[in-house]
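can't give you the sequence, but here's the structure:
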C-alpha cells in the first residue's frame, strides 16, 4: 500500500489496539485496495466460523491457552460481519489474553503486532511518563512537529544511555 503523504514509503501493515477498532473501521480497511492490518480486539468480541453461524466470544475460543501459548483459528472467521484470520495468545508475563485479527499473513501477525510496543513506550514517555507533551498546549502544526521530533530524539538518546 502506498501513502499520499509519503509516496515513496510502502506501508507493510497497520496495527491498532482495542480502543481503535470496530465494525466501521474494519470495513474501511477491507475496501479495495485492502490495507493490511493487525488489530487487537477485545476478548468479549464474538467470532463465528461461518456467516450466521454460532458466535462465541474470543475469550471462550482461547480459554485453554496457557501463558506463553498461542493458536491461530483455522481458516477465516467472521468478526463484525467481515472475514478475517483470528489469532489468540496468552501473554507469558501477565497471563492476559491477546486476540488479533488480520486480513493477511496470519503467521506473522503476533510478532508484527509486538513491534508496536516500542511505539507505545515512546507515546507513554511523551505523554505522562516524563515529557508531558500535552501540557505544552501547542496548536501550530509546524511547532508541534519540531517539538515532537526533538522529544523523540531525547527519548531515543535516553533509551540508548540505559543500554
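Alright, I've got the coordinates. In this text the structure is predicted, and so the values were computed from the model without any measurement.

every contact and neighbour count from this point should use C-alpha atoms.
Fine.

show me the strands in this protein, by range?
Assigned by DSSP state E, the chain shows strands spanning 14-16, 37-41, 46-47, 56-57, 70-72, 77-79, 82-90, 97-102.

now residue 40. Nearest residue, chain neighbours left out?
In this structure, residue 40 finds its nearest non-sequential neighbour in residue 100, 4.4 Å apart by C-alpha to C-alpha, 6 or more residues apart in numbering.

ok, now which ones touch that neighbour?
Residues near residue 100 by C-alpha atoms under 8 Å, 6 or more residues apart in numbering: 38, 39, 40, 41, 86, 87, 88, 109, 110.

any idea how far residue 151 is from residue 122?
Applying C-alpha to C-alpha, to the nearest Å, the value for residue 122 to residue 151 is 9 Å.

hold the first one in mind and look at this next one:
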C-alpha cells in the first residue's frame, strides 16, 4: 500500500493504491483519488481500507506501508479487521509509543549495529506489537537504522518482507512515466481521470500477464551485476507490453485477444 502524487492535467493529485504481490510484481487491486495535498489522515486511510474490503478479503494478509501510514487509531483498525501489517516508523517516533528506558534503547541499537538486527515486543492501547530494527542496507548516514512496526508476533524477522514495498514504486513508475505516461494527459475532470487510471491499470495487468506467460515459454536474457546478482535485461512489464503492442494493432485485435483470455460474459466487454 502506498500513495503517490501524480500531476495529471494542470494540478497534482494524491492517488492511494492498494496492490497485491503477484509473482514478484505489484498488481493494483484498489485505488482512490484525493484532490488535497499532504499526508492522508487516519480517517481517510481507514475509510479507504474499509471500502477495499468489499473488493478483496484482507484478513490474514500482510499490509506493507511506508512511514506516512502510522497512527494508533489506524493500527487498532487493522487489528480489529485481522489485517497483519508491517510499517516503517519515522525516526524517533517509536520512542513516543514504546515505554523503554534510555539504557534499553542504547542496548537495542548496539545489538543492531553489531548483529544487523534486534527486536522488542511491547503493548500499546492493550494491543501487542513488535518493533524490529535493522541496519540500513542503503548505508544512509542520516538513518543508519530502519525501524519497523508489526502486529505479526509469531513470525521471526518479518521485517525482511518490507523490501517488497519497492515493487509498488516500480508500478507507479510504469503507470506515470515509463510505460503509459499518465502524467502527460491533460484531463482536469476527476471522474475522467479516475476512469482513465482504471483503463490503464487493466492494460497494465494484461501486460504483466503477457510478460509472465512469455517468461514460461521464452525467457529473457539475464545480466549479472558486479556484485554477482542476476537481473532481467527487460522487466516482466516491459516485455509483456512489447508483445501486446506487436499483437494488438487495432481495436478488433484487442477484442479478439480479450475473447480468448476471458469469458464472453466478462464485464470488461461492456466497456470495450
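Here it is on my side, so go on. Here the structure is a predicted model, which means the values were calculated and not measured.

in CSV, list the strands of structure 1 along with distance to residue 27 of structure 1.
Shown next, in CSV, are the strands of structure 1 (distance: least, C-alpha to C-alpha, whole Å):
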stretch, distance to residue 27 of structure 1
strand 14-16, 14
strand 37-41, 12
strand 46-47, 16
strand 56-57, 20
strand 70-72, 22
strand 77-79, 11
strand 82-90, 7
strand 97-102, 12
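
residue 156 of structure 1: which of the ones you listed is closest?
strand 14-16 (21.6 Å; C-alpha to C-alpha).

in structure 2, which residues correspond to the closest one?
The aligned range for strand 14-16 of structure 1 in structure 2 is 63-65, by TM-score structural alignment.

what lies in contact with the matching stretch?
Identification of contacts with stretch 63-65 of structure 2 by C-alpha under 8 Å, 6+ apart yields 1, 2, 83, 84, 85, 86, 87, 88, 162, 164, 165.

cutoff 10 Å now
Applying C-alpha atoms under 10 Å, 6 or more residues apart in numbering, the external contacts of stretch 63-65 of structure 2 come out as 1-3, 18-20, 78, 83-89, 148, 150, 159, 161-166.

then stretch 239-256 of structure 2?
For stretch 239-256 of structure 2, contacts defined as C-alpha under 10 Å, 6+ apart pick out 179-180, 203-215, 219-220, 233-235, 237-238, 257-259, 261, 268-269, 272.

buried stuff in that stretch?
Neighbour counts using 16 or more other C-alpha atoms under 10 Å place 239, 240, 241, 244 of stretch 239-256 of structure 2 among the buried residues.

any idea what the last one aligns with in structure 1?
Same thing as residue 244 of structure 2. By TM-score structural alignment, residue 244 of structure 2 lines up with nothing at all.

isn't residue 76 of structure 1 up against residue 105?
No. In terms of C-alpha atoms under 10 Å, residue 76 of structure 1 does not count as a neighbour of residue 105; the distance is 11.7 Å.

please say which of these two ends up with more neighbours.
Using other C-alpha atoms under 10 Å, the more surrounded residue of residue 76 of structure 1 and residue 105 is residue 76, with 19 against 12.
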